[in-house]
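**Student:** Pasting a predicted model and its sequence here:
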Amino acid sequence: MKRVIVVGSGAGGAASAKKLQGKFQVTVLEAGREFKPFSINLSILEKLRKTGLFFDEREIQLLFPSMSVRKTSDSMVMVSGRGLGGTTTLSAGNALRMDKGLKDLGIDLDDEFEELYREIPVTDDHRPKWQNSTKRLFEICTEMDLNPVPLPKLGNYQRCTGCGRCVLGCRYHVKWDSRQFLNAAQDLGAELITGCQVVKLVTEKGLVKGVQAQKGFNSVFYPADIVILAAGGFSTPVILQNSGIECESRLFVDPVLCVAARQKGSLQNKELSMPFAVQREHAILSPYFDYLSFFFHPSWRYPAQDIVSLMIKLADSSAGTVDNKNIRKTLSDIDQERLREEVELCMEILSTYGIKKDTIFLGTINAGHPGGMLPLTADEAVTFHNPRLPENLYVADATLFPESLGNPPILTIMAMAKRVSKIIIDKNSL
């Protein structure tokens, strides 16, 4: 049986492993360790915040090792998951199909999405769980003809306890994450190795022979007949570059900025993350309690239960790059202009809510949906394989997106990973 190495255990890696195990012998290599939800009492941290000990977003990694935080040269905060399940464990659990850009290339993923809907519970029936502040914001957006829609969620939200910690790891197993696909792959015989940082690919005569990884203090070679890179938009390009395979000089990140105000008893900190959304031409707007801003931004000095906030998630341009030393990302002039337009709209929504505009404050610009450095083209619509890659090397994460989605990408990444896996199966059954 041929050996497949999957690098990364997030959305793309787990979907690939589940699809391939049994037809191949699959080994999943994950740089992080076992994921554990954030367990520290937030009221204790809220008191510590007043001491001024929290001044750099990267400090959160000391309390929550599964959250990796880096900064660009101009201090934009970049967030990703580091542990089993990748960033799916830290996501808001949204199940949005966002494949219009792929359809424009001639890529039809209908079968893959249908397969996912059969495998994963998806629901938008969570309105009975909403806080009153969320219900009022939904009414305002409706009155403003913004067409708000409850967001479909991955999981069983009938059991949601309203802890407000979706993006810190669901302790109650309400939110689905990719560890469930990993478990299914392991039940079929897949091997899972954690604490294993893949550094580069090992090639011979134009084919990949395996990967070189760092495990503890040891450098380890893992042989393979096929390799799938699904380490995420920050890590997959670095592995390729370390292996002498150049990516495009481009990077989008879906930057997030929250527009917030004090509203006593809003209890948004006890709300499920992103309960509904307004789809804009270049952004998505959604109620969202931003923990990074709450702990590290000086304007977010009010008690958590008294802050109401609207998230702007922007579909940004691809001005940026990533390598093994730095993430370079700037917002273009058009990005900044679009961001200002959405801030104005959020301020209008909050003003209608009854909040004075001069009391509204902003959060920290942060980002967690990197991709686009090896974008699919129409020529690759059938093969999903860039010609610069060795024949037995594939990519199955957001690195393949031709442009920023400005929306949660998990479901679409998994659909692409399933297509990549199907291509591999078909090619190796001949």
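**Tutor:** Thanks, I have the structure now. What you see is a predicted model; the values in this text were computed from it and never measured.
**Student:** from here on, contacts and neighbour counts on C-alpha atoms
**Tutor:** OK.
**Student:** Quickly find the element holding V26.
**Tutor:** Applying DSSP states H and E as the criterion places V26 in strand 25-29.
**Student:** Quick check: which helices or strands does whichever helix or strand comes after that strand pack against?
**Tutor:** Downstream of strand 25-29, the next assigned helix or strand under DSSP H and E is helix 42-49. Helices and strands touching helix 42-49, by 3 or more Cα pairs under 8 Å, 6 or more residues apart in numbering; DSSP states H and E: there are none.
**Student:** re earlier: got the buried residues for the strand holding V26?
**Tutor:** Within strand 25-29, the residues that count as buried by 16 or more other Cα atoms under 10 Å are Q25, V26, T27, V28, L29.
**Student:** A further structure is provided below for comparison with the first:
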Amino acid sequence: MFVIVGTGAGGGLLARELAKNGKKVVILEKGPYIDSKDAFNYYDKYAPGVDLLSTTCVGGSTAVSMANMVRALDEELHEFGIDLTKEYEYVEELVGVHELDDSHIGRGTQLFLDAARDLGLDVVKMPKAIREEECIQCGKCAFGCPVNAKWTAKDFVDEAVEAGAELICEAEVIDIILCNMEASGVKYVKDHEEHLIKTDKIILCAGAIQTPIIMKNMGLTGIGREIFFDPFVTVGGYLKDINFNTEVQMAALVKGKNFVLSPHFSSFIKGNIDNPDVDDKDILSIMVKTPDECKGYVHTDGFVRKENTIEDIRYLAEGVATAGFILEKAGVDPTTIGSTVYRGAHPGGTVQIGKALDSNLESEIPNLYVCDASVLPISPGKPPILTILALAKRLADYLINK
């Protein structure tokens, strides 16, 4: 029997693949099963000074993602003997990765594309997993899709349950039980009562914060001593009646050496403009996202500390300057351009391949595996969902064949 802890990208796909191949699967999820439109109510809260975006619910942070699907860390993973070529092809077809139809490229996004091309930047439409025939172009992807038009890991969890998997929600894992130094059970709390599941295969997919907490509580060392989360700010300004706030967000991508840029609305931008008549519909803005160094740690009580290096700040400054050039070229009033505060997304690197895990994502404890963003060896500086899905497919095939 397989026990999967967490229902994000890694846990969702693993549950689907294992259950559909006749394996007995139990899925433990700390959060509730929700409607996608309510996902914004389940953002996690961290220590003061750490503004990190993640959610706890069935589907994990995929529920509030933009459904962006880009390949990341190919060369870096090759160093560990991991080639995801066939897995990428499998999951891209499975979730329907494609560039959005022109019908779903709004005026603001088109201005971004045109301005970036005019400036000689490497710009493309963002590969996404969104069903245009269902998408109402409301601009609310990060709040949870109100019409379920985008893929989330909850889709895979539902398929796993249909194939016979058992889903237990609002179940917080508190310990992994060992027998002869091998993983043999999972202890969790639900409705204030402790429960124990005996099993011979455990896969932690609880995310880059919760997974290392579980492992540290087991007494494992070297876990959670590093963490990355892609730093980002949103830069924008005034462009009357652009109506960018109702477009599909992040539908285009500029790939710089040290940063990526994508059109992304933030209502905070209008607070930088000294004009009370400026409305959300008058804002065009761009997300600037960079990779960062793995400086920081996760404590067993959930406290997260993140440190930023000079390189982190330099990369962000490069991206912000480039975003400013694009905005001005697109017609934004340059005197109104401002930025949001620094935030973080896509936490990872807390249980790394090559340090805490082997190339099959197995820990030093036999039969204890990890498959979420915590396994990534360095920050990708771009959305990691597709890479996590590919790693999950690779692990599922390994476990099925094993």
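**Tutor:** Great, that's in hand. Computed from a predicted model, the values in this text were never measured in an experiment.
**Student:** TM-score of the superposed pair?
**Tutor:** In this superposition the chains share a TM-score of 0.93, using TM-score structural alignment, normalised by the length of structure 2; 395 aligned residues with a Cα RMSD of 2.1 Å.
**Student:** about what we covered before: and the strand holding V26 of structure 1, what does it pack against?
**Tutor:** So strand 25-29 of structure 1, by 3+ Cα pairs under 8 Å, 6+ apart, packs with strand 3-7, helix 11-20, strand 191-193, strand 196-204.
**Student:** With distance to V4 of structure 1 added, can I get the buried residues of strand 25-29 of structure 1 in TSV?
**Tutor:** Converted to TSV, the buried residues of strand 25-29 of structure 1 look like this (distance: Cα to Cα, whole Å):
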residue	distance to V4 of structure 1
Q25	6
V26	5
T27	6
V28	8
L29	11
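**Student:** just these now: which is nearest I245 of structure 1?
**Tutor:** Set against I245 of structure 1, the nearest of those by Cα to Cα is L29 (20.3 Å).
**Student:** Spit out the contact partners of that closest one.
**Tutor:** Applying Cα atoms under 8 Å, 6 or more residues apart in numbering to L29 of structure 1 gives the contacts I5, V6, V7, G8, S9, L192, I193, T194, C196, Q197, V198.
**Student:** again, only this time at 7 Å
**Tutor:** Shown in contact with L29 of structure 1 (Cα atoms under 7 Å, 6 or more residues apart in numbering): V6, V7, G8, L192, I193, T194, C196.
**Student:** what's the counterpart of Y117 of structure 1 in structure 2?
**Tutor:** Alignment note (TM-score structural alignment): Y117 of structure 1 maps to E92 of structure 2.
**Student:** go on, A277 of structure 1?
**Tutor:** Aligned counterpart of A277 of structure 1 in structure 2: L253 (TM-score structural alignment).
**Student:** so that match touches S262, yeah?
**Tutor:** Yes - here L253 of structure 2 reaches S262: they are 4.8 Å apart, a contact under Cα atoms under 7 Å.
**Student:** And what about V211 of structure 1, helix, strand or coil?
**Tutor:** Here V211 of structure 1 is strand, with the state taken from DSSP: H, G, I helix; E, B strand; the rest coil.
**Student:** Next one: the alignment partner in structure 2 of it from K20 of structure 2, what distance?
**Tutor:** Superposed on structure 2 with TM-score structural alignment, V211 of structure 1 falls opposite V186. Distance of V186 of structure 2 to K20 of structure 2, computed by Cα to Cα, to the nearest Å: 23 Å.
**Student:** So these two - more neighbours on which side?
**Tutor:** Set side by side, V186 of structure 2 and K20 show more neighbours around V186, with 23 against 18, by other Cα atoms under 10 Å.
**Student:** Which residue is the nearest non-sequential neighbour of the more buried one?
**Tutor:** Distance criterion Cα to Cα, 6 or more residues apart in numbering; nearest residue to V186 of structure 2, sequence neighbours excluded, is I176 at 4.7 Å.
**Student:** The counterpart of that neighbour in structure 1: neighbour count?
**Tutor:** Under the alignment (TM-score structural alignment), I176 of structure 2 maps onto L201 of structure 1. Applying other Cα under 10 Å, we find 25 residues neighbouring L201 of structure 1.
**Student:** From what I see, L201 of structure 1 and G210 are in contact.
**Tutor:** Yes - the pair L201 of structure 1 and G210 passes the contact test of Cα under 7 Å, sitting 6.1 Å apart.
**Student:** hang on, the earlier thing: out of the helices and strands packed on strand 25-29 of structure 1, which one sits most buried?
**Tutor:** With neighbours defined as mean count of other Cα atoms under 10 Å, these peak in mean count at helix 11-20, which reaches a mean of 29.
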